[in-house]
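**Q** Prediction below, plus the sequence it came from.
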Amino acid sequence: MRVVVLGAGIAGVSSAWFLAQAGHEVTVIEREPGPGLQTSFANGGQISVCHAEPWANPKAPWKILKWLAEEDAPLLWRPKADINQWRWGLRFLRECTPARARANLKSLVRLGLYSRAQLQSLRASTGLAYDALTRGILHYYTDEREFAAAIPAAAHMRESGLDRQIKTTAECIGIEPALAHARKIIVGGTYTPSDESGDAHKFTQALAERAAALGVRFRYGTQVLHLDGEESCEVNGAALRWQDEDGLWQTGSIKADAYLVCMGSYSPRLLKSVGITLDVYPVKGYSVTIPVRDGDHAPEVSLTDDGHKLVFSRLGDRFRAAGTAELNGYDLSLNPVRCAALLKRTQEIFPQAGDYAQASFWAGLRPATPGNLPYIGRTRYPNLFVNTGHGTLGWTEGAGAGHAVAQMISGQQPELDYPFCRGL
């Protein structure tokens, strides 16, 4: 079949790779000049099945209320005159019940485990280099109550097949000696030795190159204006716009047998053109990337700072801190208060690790759903599919979601046990 994939982030490029391997003729449309330049560009670097616990849980509403007035809060809601934001918020509250949170966690763990296995298989078969480290993820706590609450959560994950282990403070330092400076504030941790880390941007670029060699056609610098389709009928084209060599805007369309939307936070805007509503809202996250100054004091095990909701990953001769969540529409501006808080916490934990004068900041929009479950599968249009809404777990879920949706487009039953879309 001829398949058009809309979007060249982790989700789009992974999907294109598996579709091409299945024998399809694939074209990828991307508005940026290359792959992985939006949400996939400078994320936290974790392949973290251990982060499958949904944001929407019984404690979340009270934490959000507490953080409303704090400019540097881990999760900051900026109320706007935006019906989509308020609808998303109400559905987020609905997902906060214990029963829904448990069900969502189980689905996310299954997807994460499947995806991590697919990524490992892909890496073994292609030899892709992307600063990958397979030293696990250590989640450390600085609050006794939060650590106590993590113990039953870790047990639920073990029941679902994830090897998340409880660790003492001393064991945490043993796993990652670079935490020695923070020994006095760490009360315990959880460790998932099978989780990984790596540079998502490098991975996406490298896989796009392999996909192109396999015959996938990439059209960069091309905007998707809308889809053409009628209710209960097939989509019959996608309207495009691009600049020619003289800088003049040109318009046209592309037709295929199947269309796959992998446009992250922008997916709802496109799908609205054919009457489909997705509960996906952009959640801005920040990162800072720092050159390593002293390798003995920079972390090599990927870490999660629970109190500040930050992650740390070593990426070759750099290390990155990332996190925070800001619901502020499609705004991509860098908030200096939040950047300063991110850098300050990193320096507190690893004072000798990096050349902090050379730190570079970034912000990206994570496509979040109320219960953290991404949309993967078929819409009510028989030839229109989606792979979007992965929130903070796009790097973790990319390979598995791409493989599963490629199976669905190929007319196969996915191997993965997951609540796939079947007629959005």
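**A** Received, thanks. Keep in mind that this is a model prediction, so the values were computed, not measured. Residues are numbered from 1 along each chain as shown.
**Q** only C-alpha atoms for contact and neighbour calcs from this point on.
**A** Will do.
**Q** Excluding chain neighbours, give the residue nearest to Asp331 in space.
**A** Distances taken as C-alpha to C-alpha, 6 or more residues apart in numbering put Lys284 closest to Asp331, at 7.8 Å, once the chain neighbours are dropped.
**Q** can you pull the contacts of that neighbour?
**A** By C-alpha atoms under 8 Å, 6 or more residues apart in numbering, the contact set of Lys284 is Thr324, Ala325, Glu326, Leu327, Asn328, Asp331, Leu332, Ala363, Gly364, Leu365, Arg366.
**Q** Now do the strands in the stretch 301-424 of the chain.
**A** Using DSSP state E, counting those that start in this stretch, the strands assigned to the stretch 301-424 of the chain run over residues 302-305, 310-315, 318-327, 360-368, 375-378, 384-388, 421-422.
**Q** putting a second one here so we can go through both:
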Amino acid sequence: MRVIVLGAGVVGTASAYFLQQLGHEVTVIDRQATPGAETSFANGGQISVSHAEPWANPSAPLKVLRWLGQEDAPLLFRLRADLRQWLWGLQFLRECTPARTRHNIEQIVRLGTYSRDVLQELRSQLGLQYDQRTQGILHFYTSAREFEGALGPTEQMCGLGCARQVVSADEAVRIEPALAPMRAQLAGATFTAEDESGDANLFTRELARAAQEAGVRWRMGCHVTALHQAGGEIDHVEITNEEGRYERLQADAYVLSLGSYSPMLAQPLGIRLPIYPAKGYSVTLPVRDPEAAYQVSLTDDEYKLVFSRYTHAGDPATGRPARDVMRVAGTAELNGYGRELSAVRCAAIVRRVEQLFPGAADTAQAQYWSGLRPATPSNVPLIGRTRVGRLFLNTGHGTLGWTHACGSGRSIARIVSGLAPELDFAFTGMAHPATGAGRAQLST
């Protein structure tokens, strides 16, 4: 079949690769000049199956109320005259029950575990190099309440096959010695040895290169303007091409992987996707003192920050410079589609880095970035069929785009091909393999 993938982020790129591997003629369309240039560009860089507790959980409503109007809050709702934001917020509250939280953790862990296995398989097959580190991820807690609140979800994750081990503060320092100066502040930690980290943007570009060598066609610098249907199925996609001219493209199937912008194309078709942009921030800091900087990828659950480390010698052939940097990313701001940087929120991240790892980074050389994560109220992505013929979804991955990308890509490729997915997950437009329920709800 001819398949058009809309979106060249890490999710769209993985979809294209696996579709081509199943024998399809694949074209990827994206407005950027290179793959992975938006939300996949400078994110936290974790393959984090253990980061499976959704934002929507029983403790969230009171936290959100407490954080309203607090400029440096980890999760900030900037209330605005935006019906989509309010509807999303109401759905978010409905997902905060214990039962919904357990259900959503189950979906997130199943997809994450499968996806991590697929990524490792890809890395071995293709020889991908992307500053990867396979040293695990350490979640640490400086609040006893936050640590105690993590124990229940951690136990559930372990029961689902995610080996997230509860460790003492002393053991956390043994795993990551750079935490030693703050040993007295540590309430506890969890460690998942199988989790990984790396440069998501570099991974996306390397996978895109492999896909192109295998025959995938890339139409970069093209703006997708509309999907048109006829007779209950997609007839063509409308784009403004590289030369700024109107163009119609036809295929046998279309995969929508445009992240936060997916709802804009789906709504004219009568499909309302429960996705809202959650702006995340990242700070990239040159390492000043290697001994004081962390080596293991970290998650600071209280502040909703993740920490990764990139070190490589550079590549004269490509002009890629040598670097030794710390990448710190996280927080979420629900405030529409603007990507303006908040000086207060950027400063809060740098301040936390200095508190945890004093002197480790050259904060004067900090580089700031923001990206729009496509968040669903449940944190469970939308993968599968729609009620409109030929249109498929692989979107809504929120903070776990890279973690879930390879598993999502292989799954949607199988669904488009008429094959059953390889995992038990609440795919859209399909019965849940184990229970016959659990499909994502799309408003129509």
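**A** Arrived safely. Predicted, not measured: the structure shown is a model, and the values here were computed from it.
**Q** For the two chains, what TM-score is obtained?
**A** After superposition, the two chains reach a TM-score of 0.97 (TM-score structural alignment, normalised by the length of structure 1), with 419 aligned residues with a C-alpha RMSD of 1.0 Å.
**Q** in structure 1, which spans are helices?
**A** Under the criterion DSSP state H, structure 1 contains helices at 10-21, 60-67, 83-94, 98-126, 144-159, 169-175, 200-213, 267-271, 336-349, 394-409.
**Q** Any idea which of these gets closest to Gly36 of structure 1?
**A** With C-alpha to C-alpha, the closest approach to Gly36 of structure 1 among the helices of structure 1 belongs to helix 200-213: 5.4 Å.
**Q** could you flag which of the contacts of Lys284 of structure 1 are buried?
**A** When neighbours are counted using 16 or more other C-alpha atoms under 10 Å, these contain these buried positions: Thr324, Ala325, Glu326, Leu327, Asn328, Ala363, Gly364, Leu365, Arg366.
**Q** Arrange the residues you listed in JSON lines, one row each, with distance to Tyr220 of structure 1 as further columns.
**A** JSON lines is the format used below for the buried ones among the contacts of Lys284 of structure 1 (distance: C-alpha to C-alpha, whole Å):
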{"residue": "Thr324", "distance to Tyr220 of structure 1": "30"}
{"residue": "Ala325", "distance to Tyr220 of structure 1": "29"}
{"residue": "Glu326", "distance to Tyr220 of structure 1": "29"}
{"residue": "Leu327", "distance to Tyr220 of structure 1": "29"}
{"residue": "Asn328", "distance to Tyr220 of structure 1": "28"}
{"residue": "Ala363", "distance to Tyr220 of structure 1": "22"}
{"residue": "Gly364", "distance to Tyr220 of structure 1": "19"}
{"residue": "Leu365", "distance to Tyr220 of structure 1": "20"}
{"residue": "Arg366", "distance to Tyr220 of structure 1": "21"}
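**Q** nearest to Leu342 of structure 1, of these?
**A** For those, the nearest to Leu342 of structure 1 is Thr324 (8.5 Å; C-alpha to C-alpha).
**Q** Isn't that closest one up against Val283?
**A** No - at 9.2 Å, Thr324 of structure 1 and Val283 do not qualify as touching, with contact defined as C-alpha atoms under 8 Å.
**Q** quick revisit: for the helices of structure 1, give me TSV that also has distance to Asp306 of structure 1.
**A** What follows is the helices of structure 1, written out as TSV (distance: least, C-alpha to C-alpha, whole Å):
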stretch	distance to Asp306 of structure 1
helix 10-21	26
helix 60-67	13
helix 83-94	21
helix 98-126	18
helix 144-159	8
helix 169-175	14
helix 200-213	22
helix 267-271	30
helix 336-349	12
helix 394-409	18
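**Q** Nearest approach to Lys309 of structure 1 belongs to which of these?
**A** Of all the helices of structure 1, it is helix 336-349 that lies closest to Lys309 of structure 1, at 10.1 Å by C-alpha to C-alpha.
**Q** give me the stretch of structure 2 that the closest one matches.
**A** Residue correspondence for helix 336-349 of structure 1 in structure 2, counting by TM-score structural alignment: residues 343-356.
**Q** With stretch 377-389 of structure 1 instead?
**A** Residues 384-396 of structure 2 are where stretch 377-389 of structure 1 aligns, with TM-score structural alignment as the criterion.
**Q** Pull the residues that contact the matching stretch.
**A** Contact with stretch 384-396 of structure 2 is made by 11-12, 232-234, 252-260, 262, 269, 275, 373-376, 379-383, 408-409, 412, 415-416, 427-430, as judged by C-alpha under 8 Å, 6+ apart.
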